[in-house]
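K.L.:
Give me the fold of what follows.
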Amino acid sequence: MLEQCIAEEDQLFKEQEHCRDELASLARLTQIKADEREQKSKDFLKAQLKLHNIIKEIKTKEFEIREYKKKKKEIQRQLKGFAKMYDVIRNERNKCVNLVHTARQKTTEIKERVKMLENEMEILRDNVIVKERKLQKHLLKHSNNIAIKDSIQSDVCKVIATLQEMKEKREQQLLDVDRLTNMITHIEEEMVQLRKKYERAVLRRNER
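P.N.:
The predicted model follows:
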């Protein structure tokens, strides 16, 4: 019976050593999870800062787009004015032609006036061409800004998805930490039971 108690005692010692090793392993794992949780928190803060900067840049681009729209309206208004002016000049030219037919004595003067009007039309036409080119450039720049805005919105969606994924991983890690904590508590309770069992075995041995 004494040898049996000694064997039980050895077995209890071995179980206690195994439990200690397992407890140390769980403690290391808990520390690793805590470090990972801290790193994920830092990554989350960085992602939030990046999202804030992207939103700020989007607002800046939207302001620039509004300015370009205002410039576009102003150019269109000027083009309408040029078109009206062109119509007026064309009407004046027609009147001049009629005057040539009705008053040949003013032929030279009218020709000079027509030539002057044609020169003005050429200047206006050149101005219209320049304005159209500027308008095309503004439209192209506006299209590029819209593409940049769409790209930034896509990046924002990706960042939001990443944040959501990180949040889910963080919640899963919190659950893992809670589970490990419960396991450690359970193992500690088992160690207390083993210690009590060992003390009872020692007491029985002493009594025997």
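K.L.:
from here on, contacts and neighbour counts on C-alpha atoms
P.N.:
OK.
K.L.:
In the chain, mark out all the helices, start to finish.
P.N.:
Assigned by DSSP state H, the helices in the chain fall at 2-102, 107-207.
K.L.:
what sits against the most centrally placed residue in the chain?
P.N.:
Among the residues of the chain, the one closest to the centroid is residue 156, at 2.0 Å (CA atoms, centre = their mean). Residues near residue 156 by CA atoms under 8 Å, 6 or more residues apart in numbering: 51, 54, 55.
K.L.:
ok, 10 Å please
P.N.:
Going by CA atoms under 10 Å, 6 or more residues apart in numbering, residue 156 touches 50, 51, 52, 54, 55, 58, 150, 162.
K.L.:
Give me the number of neighbouring residues for the fourth one.
P.N.:
Going back to what we said before, that points to residue 54. Number of residues near residue 54 (other CA atoms under 10 Å) recorded here: 17.
K.L.:
now the other sequence, so there's something to compare against:
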Amino acid sequence: RDRVALSIAQKLAKVKEVELAARIKEVELAELKKIRRETLRRIKDFEKLYNLVKNQRNKFVNLIQASHQSITEMKDKSKILSNELDILHSEVHMKDKLLGQSRSQHATAVTERDSLRIELGKFGATFRDKQSVVDEQIAEVDKMNAIINTTEKEMLKLRKQYEVVIEARNHTGILLIDRNDELCILYEKSNIQEEVLKGGELELKRREDEMRILRLEVAELQRSIAVAVKVVPQIPALDEDVARLQKALLETRREAEALSLALENPANQSRWRLLEGKIPDKEELSARIQQLEERLNDKKEALLEKELILEEVTSLSDKLRKQAAEGRQDTLELAQKVNEYQSRLRAATRKIMATVSELSMYQATSLKLGAEKEELATQVSVAAQRAEAGLPPTEEAEREWVRLLREEATVRELATMREEEMAAADANALVASAAEPRPNAYIPEDIGIPKPYGAFSPFKPSEAGSTMRHVRKPQPKEIVI
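P.N.:
Prediction:
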């Protein structure tokens, strides 16, 4: 019984445990169901969000494709507009060129008109100038006739003066020949005097050299005589001095030999001694000074003699030079006078030649002016006859008149052409264009009348051109998720 009770108790405990476990499982199952429901709900929410995102993505992809397509279209339109703008620029440039050409043509026409007017005025002025020149030439011819008459009178006077001058020239030539002969004689005399002077100078120089040599010889002889005179009374004393000096020389030589032996002997202790000498006293010095003074006086006397001789020779040479200079001065004066006469003669000859050349020039000028006068007189008479006959004065005048008429007609034609061009330009002031007119105004709702855009007009793209057929329209791709 206890065992059964124990087993029952065990089984009851197990049942309780199983019930508890079942309850726990039920709670866990409820929790899991709750989690499943929450998960399903969240999955549905995410599915909705996914669908929403997918739709938005497709929408944005479509928008991107549409924007790309619009961008390509805008690029094509911008290219077309740039091409049109280039075309318009080229047209404007061409119009500017045409306008510049027309303006340049107008300016050239104006300048040609002004130049033609100026030339017309010049021709009129030249005609008047030529007429005045003709009158002046007629007056000049009369004046030249008067000048020719006066020139002929002056020519007669000049011929007479020329004859007088020729006679004076001949006389002067004769005198010049005489003076030239005298001048040659004087030149010969001066040459002879110069040769004599040169010979005298050479002889004087040779004599001076001889005198100098003789003076030297005389001085040497006088000195030798004086020395001999002084030496003659002292010959015996000098002989005694010579003998004494020879003895002293022998003794001195012996002493020198002994001294040299003693000096060479190394055993000699006293190898030196005081030298003996004699100091001259005042008497000897005064005698020596007196002797030198005597020699100095002799030299001074010789110098004075030479100076006296030099003064005499110098005075003689100065006299000779003075005489030679006086002779040269005379010849120089004569030569200067001859040169002066020759220069005067040359000047007179040049004046005569210049007068003759001027006279010939006046004659040639008078002949030329006479021929011109005759030619102008014939031209004037012919012009008067043609004018009386109703013809132009000269053929050149007729050609000039025809040219002036032609120039006037040309000027009138140019003026009419310019007026026509100006009228055509006024008529074509508005430039024709094939471009489509663009709106430059809008109609607001409040006033109901057109109002201009101003500086901020809206952009109006042009129509697509023929090149757009080569552009393929893009196809949008579907987005697969």
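K.L.:
contacting residues for the counterpart of residue 194 of structure 1 in structure 2?
P.N.:
Using TM-score structural alignment, the equivalent of residue 194 of structure 1 in structure 2 is residue 348. Contacts for residue 348 of structure 2 (CA under 10 Å, 6+ apart) come out as 165, 166, 169, 342, 354.
K.L.:
repeat for residue 285 of structure 2
P.N.:
Contacts of residue 285 of structure 2 (CA under 10 Å, 6+ apart): residue 291.
K.L.:
roughly how far apart are it and residue 294 of structure 2?
P.N.:
Distance, residue 285 of structure 2 to residue 294 of structure 2, using CA to CA, to the nearest Å: 14 Å.
K.L.:
Likewise for residue 91 of structure 2?
P.N.:
137 Å.
K.L.:
what do you get for residue 365 of structure 2?
P.N.:
When residue 365 of structure 2 is compared with residue 294 of structure 2 (using CA to CA), they lie 103 Å apart.
K.L.:
Neighbour count: the two, which is higher?
P.N.:
For residue 365 of structure 2 versus residue 294, neighbours defined as other CA under 10 Å are more numerous around residue 365 (14 against 11).
K.L.:
Now that one: which helix or strand?
P.N.:
Using DSSP states H and E, residue 365 of structure 2 sits in helix 282-388.
K.L.:
Can you name the element that comes right after that helix?
P.N.:
Following helix 282-388 of structure 2 toward the C-terminus (DSSP H and E): helix 395-427.
K.L.:
Run through the neighbouring helices and strands of that following helix.
P.N.:
In terms of contacts (3 or more CA pairs under 10 Å, 6 or more residues apart in numbering; DSSP states H and E), helix 395-427 of structure 2 is packed against helix 2-231.
K.L.:
Show me how far stretch 197-208 of structure 1 is from its chain's centre.
P.N.:
Distance, stretch centre to chain centre, for stretch 197-208 of structure 1: 68 Å (CA atoms, centre = their mean, to the nearest Å).
K.L.:
cool, and stretch 196-212 of structure 2?
P.N.:
On CA atoms, centre = their mean, the centre of stretch 196-212 of structure 2 falls 70 Å from that of its chain.
K.L.:
Also stretch 90-104 of structure 1?
P.N.:
With CA atoms, centre = their mean, you get 66 Å for stretch 90-104 of structure 1.
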